[in-house]
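A.B. asks: have a look at this prediction, sequence included:
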Amino acid sequence: MQKDGEITEKDYDRLKFVTERARRSYVAYAQQLQDLYGDIECDDLDLWKSLHPECKGRKTFGIGSSDPDFLVTGKISSRICESNDDARHSQELQKVQAELEKEREARQKIESCFEQFQEEREKERADQAAWQKAMEEKLKNIGNK
């Protein structure tokens, strides 16, 4: 919870920047992060680089010659928003698992109906065989009289 007088990283007008370019870069980056990821706190190096195309192949503005992944995550050359990617993949996985469960239930229902059909068919065949045998006996009895 924020205390009175405290500023956050989203208080763009109250934050102090070394240069106007640094302020513009930060504001643009923060707004793009919000648009892409909502309230999930993460960094996205590819997004940062896309906002600074003039630095392609050179030191990235705001990072210099340091390993940018290390500066953002503390891990050397790692993915930046793994937690966000993991959350997105987890949601997709849950959707697929729910669809798979529906497919399984539908398959079980079809298999159950098919088994019931086969049982009814076997019963009909047995009834038909019994009727045929009874008719043959009657015909045999008629022929013997």
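C.D. replies: On my side now, so go ahead.
A.B. asks: contacts and neighbour counts: CA atoms only from here.
C.D. replies: Will do.
A.B. asks: top helix in the protein by residue count?
C.D. replies: The helix spanning the most residues in the chain, taking DSSP state H as the definition, is helix 82-144.
A.B. asks: relative to E136, how far out is S112?
C.D. replies: 36 Å (Cα to Cα, to the nearest Å).
A.B. asks: try K123
C.D. replies: Counting by Cα to Cα, the gap from K123 to E136 is 20 Å.
A.B. asks: could you do A129 as well?
C.D. replies: From A129 across to E136, the span is 10 Å (Cα to Cα).
A.B. asks: please apply the same query to K102.
C.D. replies: Separation of K102 from E136 (Cα to Cα): 51 Å.
A.B. asks: check E20 too.
C.D. replies: E20 is 105 Å from E136, by Cα to Cα.
A.B. asks: quick one: residues in contact with stretch 88-103.
C.D. replies: Applying Cα atoms under 8 Å, 6 or more residues apart in numbering, stretch 88-103 has no contact partners.
A.B. asks: for stretch 117-132, same thing?
C.D. replies: Taking Cα under 8 Å, 6+ apart as the rule, stretch 117-132 contacts no other residue.
A.B. asks: flag every buried residue along it.
C.D. replies: Within stretch 117-132, no residue is scored as buried using 16 or more other Cα atoms under 10 Å.
A.B. asks: next, the one to line up against it:
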Amino acid sequence: MMGVVIFFIGFLLTISYPDIVIFSGITYWGSFIYISAGSLSVAAQNKLNLCLVKASLVMNAISAITAGLTIHLLFILLIISVGGPRLYPEGLRITVILLVFTIPQFIISICISVFACKATCDRDSTVVNVLLN
């Protein structure tokens, strides 16, 4: 759901003020990565298949990298706009709203990646020897 919101907010930012974030296209392809990572996570939850869990792990790792890159680009845009009157007030508000949605996406992607890694990597079964008297 956050991917859809980020897509539409990125569209509003494109209309209001084209800058480095828009030229990179990260609001568009990043939102599609978020949507696909969320879809794979839901599919892995519904069907407990090892292949789906691993796919969810990979896509959420890519989603976390994409969200981190988006956060960096948005902070660069905010620093540039604070230094001079380059960004319109509407564009500044949209950039802050985009940051508000991207930071939780970053945290959620990391958390899901950690849980999926724990589910797939810790598959060793420990043998416990019990001695009976």
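C.D. replies: Looks like it arrived, so ask away. The shown structure was predicted, so the numbers you read here are calculated from the model rather than taken from an experiment.
A.B. asks: could I get the TM-score for this pair?
C.D. replies: The TM-score (TM-score structural alignment, normalised by the length of the second structure) is 0.38; 91 aligned residues with a Cα RMSD of 5.1 Å.
A.B. asks: now do the buried residues in stretch 96-109 of the first structure.
C.D. replies: Going through stretch 96-109 of the first structure with 16+ other Cα under 10 Å, nothing comes out buried.
A.B. asks: wait, stretch 111-125 of the second structure
C.D. replies: Neighbour counts over stretch 111-125 of the second structure (16+ other Cα under 10 Å) mark 112-113, 116-117 as buried.
A.B. asks: and it, how far out from the chain middle?
C.D. replies: The chain centroid and the centroid of stretch 111-125 of the second structure are separated by 19 Å, computed with Cα atoms, centre = their mean, to the nearest Å.
A.B. asks: count of residues packed around the closest residue to S113 of the second structure other than its chain neighbours?
C.D. replies: Here the nearest residue to S113 of the second structure in space, its sequence neighbours aside, is L57; by Cα to Cα, 6 or more residues apart in numbering that works out to 5.0 Å. Other residues lying near L57 of the second structure total 27 when counted by other Cα atoms under 10 Å.
A.B. asks: mind listing what L57 of the second structure touches?
C.D. replies: 112-113, 116-117.
A.B. asks: what about it, which helix or strand?
C.D. replies: helix 50-83 (DSSP states H and E).
A.B. asks: mind listing which of the contacts of L57 of the second structure are in helices?
C.D. replies: Per DSSP H, those map to helices at 112-113, 116-117.
A.B. asks: for I94 of the second structure, state which of those residues is nearest.
C.D. replies: Lowest distance from I94 of the second structure to these (Cα to Cα) belongs to I112, with 27.1 Å.
A.B. asks: distance-wise, check the residue nearest to the closest one when sequence neighbours are not counted relative to I35 of the second structure.
C.D. replies: Nearest residue to I112 of the second structure, sequence neighbours excluded (Cα to Cα, 6+ apart): N60, at 6.8 Å. Using Cα to Cα, N60 of the second structure is found at 10 Å from I35 of the second structure.
A.B. asks: C-terminal to the helix or strand containing D46 of the first structure, what's the next element?
C.D. replies: Using DSSP H and E, D46 of the first structure maps to helix 45-50. Per DSSP H and E, helix 45-50 of the first structure leads on to helix 68-73 as the next helix or strand towards the C-terminus.
A.B. asks: and that following helix, which residues are buried?
C.D. replies: Of all the residues in helix 68-73 of the first structure, those buried under the rule 16+ other Cα under 10 Å are 68-69, 72.
A.B. asks: between those, which is nearest K140 of the first structure?
C.D. replies: Taking Cα to Cα as the measure, K140 of the first structure sits nearest to D69 out of the buried residues of helix 68-73 of the first structure, at 94.8 Å.
A.B. asks: please verify my assumption that that closest one contacts L45.
C.D. replies: Yes: if you go by Cα atoms under 8 Å, D69 of the first structure and L45 touch, sitting 7.3 Å apart.
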